[in-house]
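Chemist: Any chance you could fold what I've pasted below:
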Amino acid sequence: MKEVNTSDFIVTNPVKLNEIPTILETGKSKKEKKKALKKVGKKLAKLQNTLYAHNRYGVLVCLQGMDTSGKDSLIREVFSKFNPRGVVVHSFKSPTRKELQHDYLWRHCVALPEKGKYAIFNRSHYENVLVTRVNPQYLLYENIPGIEKEEDIPPDFWDKRFNQIRNFEEHIAQNGIIVFKFFLHLSKEEQRLRLLRRLEKKDKNWKFAPGDLTERELWDEYLKYYEEAINKTSFPQAPWNIIPADDKRTARYLVAKIIYEKMVQYNDITEPQPDANLLKNIDKYKEILSKKDD
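Modeler: All right, here's what the predicted structure looks like:
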């Protein structure tokens, strides 16, 4: 696969999503793309083991994108070589009754990674400035003081929520969580084809829901709010990466490569050194274990 500059995908200035390509031409075959992902995936898994042993940092990977953008398969393929004890995947759907008894960030806070582990958010806290923005009636379920109906939502409500999210991410970053945010940028035409495949393949029928078509009609509105959310919450400690997602294999490779290249920059993440007593007696321990049991 041709050399890719991962900095090209980081949002450092305001972007217009409809001007950003949804596909990256690599000139490589499916087999070559799979091989490239396997190679970087192995290196990333090795770093994960070191992270686990080091036990000082946690890693949060947030995946956002339109329906069918490939979040599930990306998680399966990119993190397939990880030690299961070091990675936890959370899929955030509609808030439960218990979750609605807390503020909107609560369920995401309790799912943050422990030190030494990865947490993958399949959809994330950004749903609270996307789905609720497109469907403001959902906000009423949060029982926010002073908001009894949609008309009660003040003009600055969403800007305040963006600031709260930035503060949340800044706080966790300052306390040892390395934050990755990926927007899987899918074209509307590719989504149409993927939805159609779900109907044409019997083993994929279960993935389709009539509501997918209703959400699809809101495509432009969702894209507008994604753009605003990305522009207002991409900052050095938690930048957004816009990943062209029309080709799933390329998207997976890019996500893995971006994570790997960032993680290798943390020179302080190393395996702990054995204590002096162990090193002093290591030859004795080897001698004992080199003898077969009677």
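
Chemist: make it CA atoms for all contacts and neighbour counts henceforth
Modeler: OK.

Chemist: So in the protein, which helix runs the longest?
Modeler: Counting residues, the longest helix in the chain under DSSP state H turns out to be helix 30-54.

Chemist: Can you give me the buried ones in that one?
Modeler: Neighbour-count burial for helix 30-54 flags 33-34, 36-38, 40-42, 44-45, 47-49, 51-54 (criterion: 16 or more other C-alpha atoms under 10 Å).

Chemist: Beyond it, next helix or strand please.
Modeler: Beyond helix 30-54 on the C-terminal side, the first helix or strand identified by DSSP states H and E is strand 58-65.

Chemist: To compare with the earlier structure, here is another sequence to fold:
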Amino acid sequence: MKIDPDKYLVKTPVDLSTIPTHEDFGVSDLKLEKELKKVRVKLGDFQNTLYAHGKYGVLVCIQGMDTAGKDSLIREIFKDFNARGIVVHSFKSPSALELRHDFLWRHYIALPEKGKFSVFNRTHYENVLISRVHPEFVLGEKIPGIHSVDDIDTKFWQKRFKQINNFENHIYSTGTIVFKFFLHISKDEQKDRLIRRLELKRKNWKFSPDDLKERELWDEYQSCYEDAINNTSAKNTPWHIIPSDNKDAARLIVTSIMHKKLKEYKDIKEPTLDPEIQKNIDTFIDQLKSE
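Modeler: Predicted coordinates for the structure are as follows:
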């Protein structure tokens, strides 16, 4: 299957209400799973090369409404990775220590080492999403000049978008390849998934009554996502909007986008052996076989 990454790339301002949330490519879920396995093996092979090359890191940012499929997408996409080459960070409410730093600090220290992947399950964008829907959260950051929610105006959020853009531009320029995926789920699909959480005993632990309170703010969240995406999708750090009502298709799309983009880095290759070692490979083999 050929998947065109540009179909999901944000190049111009978007209206989320007009973007489809479902994709199946006209094939069965089984076919989608088989295709995913093929591509994720290739992505896993690339990760080994990236590790050996040691000059780039890869940051994968996953955002989406609750139940959009972030956890399972991460689990399925990176199954063929060497554990030493990937770290997943799940950002919850900031700790007391994190609140004593600027809002980007905890994300900066979680960036990938050269040769590794870091996956942000929820990201620095929570600071212009959940914090925008609930501006009282910003007060916990103790920012000079911000004394009440009345001080958190449009200019504040525009400044924060600029700070995020500067952060991403900086890490890109120093060797971090950035992917940003918004898992676009419909409100009806979210309802069905929340019901499954309640009906399946093994998934009960994932449910909280707060999920229903946040669902009542659906339109507000969609507006904030749209504003964040439109203000921070840049040439070197663009957003991709992934239809996520069908989890199998979403996983395949994300994996295919990463694999195709990373293949464009022609300088990422395994280092050549020292000529002296290369010259004596047969000798080393004979030495081992003669033991």
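
Chemist: nearest spatial neighbour of residue 12 of structure 2, skipping sequence neighbours?
Modeler: Of all residues not flanking residue 12 of structure 2 in the chain, residue 230 sits nearest, at 7.5 Å (C-alpha to C-alpha, 6 or more residues apart in numbering).

Chemist: Tell me who's in contact with that neighbour.
Modeler: The contact partners of residue 230 of structure 2, taken as C-alpha atoms under 8 Å, 6 or more residues apart in numbering, are 12, 13, 14.

Chemist: which residues of structure 1 fall in strands?
Modeler: In structure 1, strands defined by DSSP state E lie at 58-65, 87-91, 118-122, 177-185, 240-244, listed in chain order.

Chemist: In a markdown table: those strands, plus distance to residue 218 of structure 1 and mean neighbour count.
Modeler: Shown next, in a markdown table, are these (distance: least, C-alpha to C-alpha, whole Å; neighbours: other C-alpha atoms under 10 Å):
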| stretch | distance to residue 218 of structure 1 | mean neighbour count |
| --- | --- | --- |
| strand 58-65 | 14 | 23 |
| strand 87-91 | 22 | 15 |
| strand 118-122 | 21 | 23 |
| strand 177-185 | 16 | 23 |
| strand 240-244 | 20 | 25 |
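
Chemist: And the ones you listed: which comes nearest residue 267 of structure 1?
Modeler: strand 177-185 (13.7 Å; C-alpha to C-alpha).

Chemist: so what does the closest one touch, helix or strand wise?
Modeler: In terms of contacts (3 or more C-alpha pairs under 8 Å, 6 or more residues apart in numbering; DSSP states H and E), strand 177-185 of structure 1 is packed against strand 58-65, strand 240-244, helix 248-263.

Chemist: The longest one - contacts with which helices or strands?
Modeler: Just to be clear, that refers to helix 248-263 of structure 1. Counting contacts by 3+ C-alpha pairs under 8 Å, 6+ apart, helix 248-263 of structure 1 packs against helix 30-54, helix 71-78, strand 177-185, strand 240-244.

Chemist: out of the ones you listed, which comes closest to residue 24 of structure 1?
Modeler: Proximity to residue 24 of structure 1 (C-alpha to C-alpha) singles out strand 240-244 among those, at 6.2 Å.

Chemist: Would you check how far apart the residue nearest to residue 12 of structure 2 and residue 161 of structure 2 are?
Modeler: According to C-alpha to C-alpha, to the nearest Å, residue 230 of structure 2 stands 10 Å off from residue 161 of structure 2.

Chemist: circling back: quick one: the helices and strands packed on strand 177-185 of structure 1 as CSV, columns for distance to residue 88 of structure 1 too.
Modeler: Formatted as CSV, these follow (distance: least, C-alpha to C-alpha, whole Å):
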stretch, distance to residue 88 of structure 1
strand 58-65, 10
strand 240-244, 21
helix 248-263, 16
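
Chemist: Figure out which of those is closest to residue 275 of structure 1.
Modeler: strand 58-65 (24.2 Å).

Chemist: List the contacts of the most centrally placed residue in structure 2.
Modeler: Centroid-nearest residue in structure 2: residue 61, 2.1 Å away (criterion: C-alpha atoms, centre = their mean). Residues in contact with residue 61 of structure 2 (C-alpha under 8 Å, 6+ apart) are 119, 120, 121, 122, 123, 178, 179, 180, 181.

Chemist: Please look at the fourth one and residue 88 and confirm they touch.
Modeler: No. Distance between residue 122 of structure 2 and residue 88: 10.4 Å, which falls outside the contact criterion (C-alpha atoms under 8 Å).

Chemist: Could you find the closest non-adjacent residue to residue 135 of structure 2?
Modeler: Closest residue to residue 135 of structure 2 apart from its sequence neighbours, by C-alpha to C-alpha, 6+ apart: residue 149 at 6.1 Å.

Chemist: Tell me how many other residues crowd that neighbour.
Modeler: Using other C-alpha atoms under 10 Å, the number of residues around residue 149 of structure 2 comes to 13.

Chemist: Which residue ranges of the stretch 151-294 of structure 1 form helices?
Modeler: With DSSP state H, counting those that start in this stretch as the criterion, the stretch 151-294 of structure 1 has helices at 157-174, 188-200, 211-216, 219-233, 248-263, 276-290.

Chemist: Minimum distance to residue 27 of structure 1: which of those has it?
Modeler: Here helix 248-263 is closest among those (C-alpha to C-alpha), at 10.8 Å.

Chemist: got the angle between that closest one and helix 71-78?
Modeler: Here helix 248-263 of structure 1 points in a direction 60 degrees away from that of helix 71-78 (axes from the mean of the first three to the mean of the last three C-alpha atoms, to 10 degrees).

Chemist: And for helix 248-263 of structure 1, what's in contact with it?
Modeler: Contacts of helix 248-263 of structure 1 (C-alpha under 8 Å, 6+ apart): 6, 24, 30, 33-34, 36-37, 40-41, 43-44, 47, 70, 74, 77-78, 180, 182, 184, 243-245.
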